[in-house]
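Novice: Could you work out the structure for the sequence below:
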Amino acid sequence: MSRTLPLRRQRTERTPPTRRPLRVRTARFFRAWQLYVLLLPSLVYVAVFKYWPMYGVQIAFRNYNPVDGFLGSPWVGLQNFVRFVHSYQFGQILGNTLWVAFLGLVIAFPIPIVLALLVNQLQSERFRKFTQTVLYSPALISTVVVVGIVFVLLSPRSGLVNNAIRLFGGQPVFFMGSTDWFRPVYVISDVWQNAGFSMVVYLAALAGIDPALHDAAKVDGATKFQRIRHIDLPGIMPVVTVLFILALGNLLNVGFEKALLMQTSLNLPVSEIIQTYVYHAGLQQAQFSYSAAIGLFDSVLNLALLLTFNWVARRSNQASLW
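Specialist: Alright, predicted model coming up:
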């Protein structure tokens, strides 16, 4: 009996995997060279526009001077970050960014899910495609045009909204010059422009649900609401979780173009966010190191949020990015 034990151990031990010879790996590469050629432009794009610019991040820790260059400018460490944190505008700018981001997450994130669930329940195929096209079309309009439409509709003199307010006996409202209306107008216009685009992702997830589940639920007498609650929502929940983590990781990256175009001298106390402040400090005032430090500060916060909520999702046995 004692002689057979070592033999059993030898049989149960795993032999380390042998590495394939270089000739075999080279042959496999050339067999699928077309796929690597298709992948090459994406790799070049990521390397040139995503990784190479990280070399310039060092100006956030220097007193950058274009004449001296990146390496020749004097090193100042965290001085630019300390300057931003101790700035009298820090609380206001960070608060404005968080408010707009929070409203966008709470209001704009669930609406595409609701739209996808409703469109998925439409029986007429032609009407469903027409609805998808109508909801998706605003995503094809540029941000400049969307803001122009907003200014025209909300004009205090000739705008359609203020004309309707006058019709019902009210007083016209200067929406774009009011600090109380900037955030609602920003979020509503963002929902109108981007909800249809995000809806397509959830419709694709709904299309992957097995129709036999709905057929069995119909046989059991389940209503449409019950099928949505117990079949559709659990079926798309992994996609919702992943997109929610990505949204949290991009929380502080509020749309720069729209915020800048909607800014006026009257709504500036609530419309000045981190991205517009970086633009004003970096390009208009030529404070390159200071603006780079603010942008890096924003990116680090987004990365921390992404890592934190991805860890929470993984610990909760939910879908996660990694």
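
Novice: Please make it C-alpha for all contacts and neighbour counts, starting now.
Specialist: Fine.

Novice: Quick one: neighbours of residue 45, just the number.
Specialist: 11 (other Cα atoms under 10 Å).

Novice: Another for comparison:
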Amino acid sequence: MNVLTRMWKREWPLHLMLLPGILLVLIFCYVPMAGIIMAFQKYIPNKGMFGSPLIGLKNFQLMIDYPDIGRIFFNTVYIAVMKIIAGTIVPITIAILLNELRKEWIKRTFQTLVYLPHFLSWVLLSGILVDVLSPSSGIFNQLLGLIGIKPIFFLGSNDWFPYVMVVSDVWKEFGFGTIVYLAALTGINPSLYEAAEIDGAGRIKQTFHVTLPGMMPIIVLMFTLNIGNVLNAGFEQIFNLYSPPVYERADIIDTFVYRMGVQQAQFGFATAVGLLKSIVSFIFISLSYILAYRAANYRIF
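Specialist: Reported below is the predicted structural model:
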């Protein structure tokens, strides 16, 4: 007991600092989980969650029978997987290129510039993208016109929309990922580069035989942890940029749940879809942590 008392006296300020975060998680993450019951109800707003009649698994049956549910799940996985792959390759490439810069001020300036979009909300960035990609007045289409290419309606075309989402997401987030991989580069022993240079290896061979193998543990770790996001294609981004003409390729689980639950007031049906997504995401997240532990010896506890 004396040991525990001394530990508490020494560490209670740290626990106090954690209290606001714990309260936020409880209020916004755990308390709302009571709403899961709506997935098994014919929810009636004036009767509330605990007064609406139970209907068992009918909402899940409606979800299975919904004609577009397969396409919605495919869109979600398709966009999310492309974001994971591109969001892994681009930061690694930029980190390696930045590491090759010898002038420190150029390196720090570029690193700051690519990191800035990470702090901007999708509400702001979506307005910028709408202006830049406008088929009539957007600077991108004006540049295409100079080389004889007809204007492309990037945000209104089912063929282009998913790729615009991937490219814009990478543009926003690759600066943050670059910092992670730059930190991994600092852990590589400089003597390995000296030995490779003595053996006659140029910068490109050093990259493939020293740099990338040295980064591989953090690359494997980040990639496996991202597996848990395979059903998170980016609600805020797509919600601010999509429109009915591109629902065929742009509609994902989160936007579908929003439309069914908030706009069409099918609360039980929307909750059932969201609950299924949460269950599948939990399985993927658990799998990603198992893979991260086996591949990179990463563990939470």
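
Novice: Structural similarity score between the chains, please.
Specialist: In this superposition the chains share a TM-score of 0.91, using TM-score structural alignment, normalised by the length of the second structure; 300 aligned residues with a Cα RMSD of 2.1 Å.

Novice: equivalent range in the first structure for stretch 146-164 of the second structure?
Specialist: Counting by TM-score structural alignment, stretch 146-164 of the second structure lines up with residues 167-185 of the first structure.

Novice: gap between the two ends of the matching stretch?
Specialist: 21 Å (Cα to Cα, to the nearest Å).

Novice: now do stretch 203-213 of the second structure
Specialist: Per Cα to Cα, the first residue of stretch 203-213 of the second structure is 14 Å away from its last.

Novice: repeat for stretch 222-236 of the second structure
Specialist: 22 Å.

Novice: What are the buried residues along it?
Specialist: For stretch 222-236 of the second structure, the neighbour count (16 or more other Cα atoms under 10 Å) marks 222-235 as buried.

Novice: cool, and stretch 36-44 of the second structure?
Specialist: For stretch 36-44 of the second structure, the neighbour count (16+ other Cα under 10 Å) marks 37, 38, 39, 40, 41, 42, 43, 44 as buried.

Novice: can you tell me what part of the first structure it aligns to?
Specialist: Alignment of stretch 36-44 of the second structure against the first structure: residues 57-65, by TM-score structural alignment.

Novice: quick one: that stretch to chain centroid distance?
Specialist: Relative to its chain's centre, stretch 57-65 of the first structure lies at 28 Å (Cα atoms, centre = their mean, to the nearest Å).

Novice: again with stretch 42-60 of the second structure
Specialist: 32 Å.

Novice: Residue 246 of the second structure: neighbouring residues, count only.
Specialist: Other residues near residue 246 of the second structure come to 18 when the count uses other Cα under 10 Å.

Novice: Aligned to it, what sits in the first structure?
Specialist: Checking TM-score structural alignment: residue 246 of the second structure goes with residue 267.

Novice: which residues touch that match?
Specialist: Shown in contact with residue 267 of the first structure (Cα atoms under 8 Å, 6 or more residues apart in numbering): 176, 177, 178, 179, 182.

Novice: State the helix or strand in which the nearest residue to it once chain neighbours are set aside lies.
Specialist: Closest residue to residue 267 of the first structure apart from its sequence neighbours, by Cα to Cα, 6 or more residues apart in numbering: residue 179 at 4.8 Å. Using DSSP states H and E, residue 179 of the first structure falls within no helix or strand.

Novice: Alignment lookup: residue 26 of the first structure to the second structure.
Specialist: By TM-score structural alignment, residue 26 of the first structure lines up with residue 5 in the second structure.

Novice: SS state for the equivalent of residue 294 of the first structure over in the second structure?
Specialist: When the second structure is aligned by TM-score structural alignment, the residue opposite residue 294 of the first structure is residue 273. With DSSP: H, G, I helix; E, B strand; the rest coil as the basis, residue 273 of the second structure sits in helix.

Novice: what do you get for the one 3 residues further on?
Specialist: Secondary structure, three-state DSSP: residue 276 of the second structure is helix.

Novice: So what's the residue count around it?
Specialist: As a burial measure, residue 276 of the second structure scores 14 neighbours (other Cα under 10 Å).

Novice: Which of the helices or strands spans the closest residue to residue 299 of the second structure other than its chain neighbours?
Specialist: Distances taken as Cα to Cα, 6+ apart put residue 293 closest to residue 299 of the second structure, at 5.6 Å, once the chain neighbours are dropped. Using DSSP H and E, residue 293 of the second structure sits in helix 267-296.

Novice: Tell me the helices and strands packed up against that helix.
Specialist: Using 3 or more Cα pairs under 8 Å, 6 or more residues apart in numbering; DSSP states H and E, the elements in contact with helix 267-296 of the second structure are helix 58-65, helix 212-226, helix 253-258.

Novice: matching residues in the first structure for the first one?
Specialist: By that I understand helix 58-65 of the second structure. Aligned by TM-score structural alignment, helix 58-65 of the second structure corresponds to residues 79-86 of the first structure.

Novice: aligned partner of residue 18 of the second structure in the first structure?
Specialist: In the first structure, the residue paired with residue 18 of the second structure according to TM-score structural alignment is residue 39.

Novice: Then residue 98 of the second structure?
Specialist: Per TM-score structural alignment, the equivalent position to residue 98 of the second structure in the first structure is residue 119.

Novice: again with residue 173 of the second structure
Specialist: Aligned partner of residue 173 of the second structure by TM-score structural alignment: residue 194.

Novice: In this structure its match contacts residue 141, no?
Specialist: No - taking Cα atoms under 8 Å as the definition, residue 194 of the first structure is not a contact partner of residue 141, at 9.9 Å.
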